[in-house]
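Student: Here you go, sequence then predicted model.
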Amino acid sequence: MKFVKEEDEKRKDFIFQKNTKTKFGAKFVILVLIILIAVVVASGIFFEFL
């Protein structure tokens, strides 16, 4: 099984395909995770000082 499939490859056993949808989705998920981590850290700091 291949992890990343190139756009011009003809195979069905892959996890991610290297195209614009996958790149956008990966960037979106990473951004959401960074925002969630920042919110958890900020709330931890905020509630620690109350």
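Tutor: Cool, the structure landed. Residues are numbered from 1 along each chain as shown.
Student: Please count neighbours and contacts with C-alpha atoms only from this point.
Tutor: Will do.
Student: Tell me which stretches of this structure form helices.
Tutor: 20-48 (DSSP state H).
Student: Next up, a structure to set beside the first:
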Amino acid sequence: MIEDIEAILASLYEEKQQAIAVDWTAYIAGTFTSSAFGEPHLYSSAIDDQVN
């Protein structure tokens, strides 16, 4: 029974890690707003934009 719990927890841990990775990637590649030039402006933060 304990072995089953360990296998279940390992599986759940892996599922959560994958979900976090997907959500984190979406967050990183999302957009942000800046008012540095006086008025709010929406900027893309796609991976290509971050590399430049």
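Tutor: Right, received. Where do you want to start? Keep in mind the model is a prediction, meaning the values are calculated, not measured.
Student: how close does the residue lying farthest from the centre of the first structure sit to V41 of the first structure?
Tutor: Relative to the centre of the first structure, the most outlying C-alpha is that of L50, 33.3 Å out, by C-alpha atoms, centre = their mean. Computed with C-alpha to C-alpha, to the nearest Å, the distance linking L50 of the first structure and V41 of the first structure is 15 Å.
Student: what does F16 of the first structure give?
Tutor: 31 Å.
Student: Please say which of the two ends up with more neighbours.
Tutor: Neighbour comparison, F16 of the first structure and V41: the larger count goes to F16, with 14 against 11 (by other C-alpha atoms under 10 Å).
Student: Tell me the counterpart of A29 of the second structure in the first structure.
Tutor: Under the alignment (TM-score structural alignment), A29 of the second structure pairs with E48 of the first structure.
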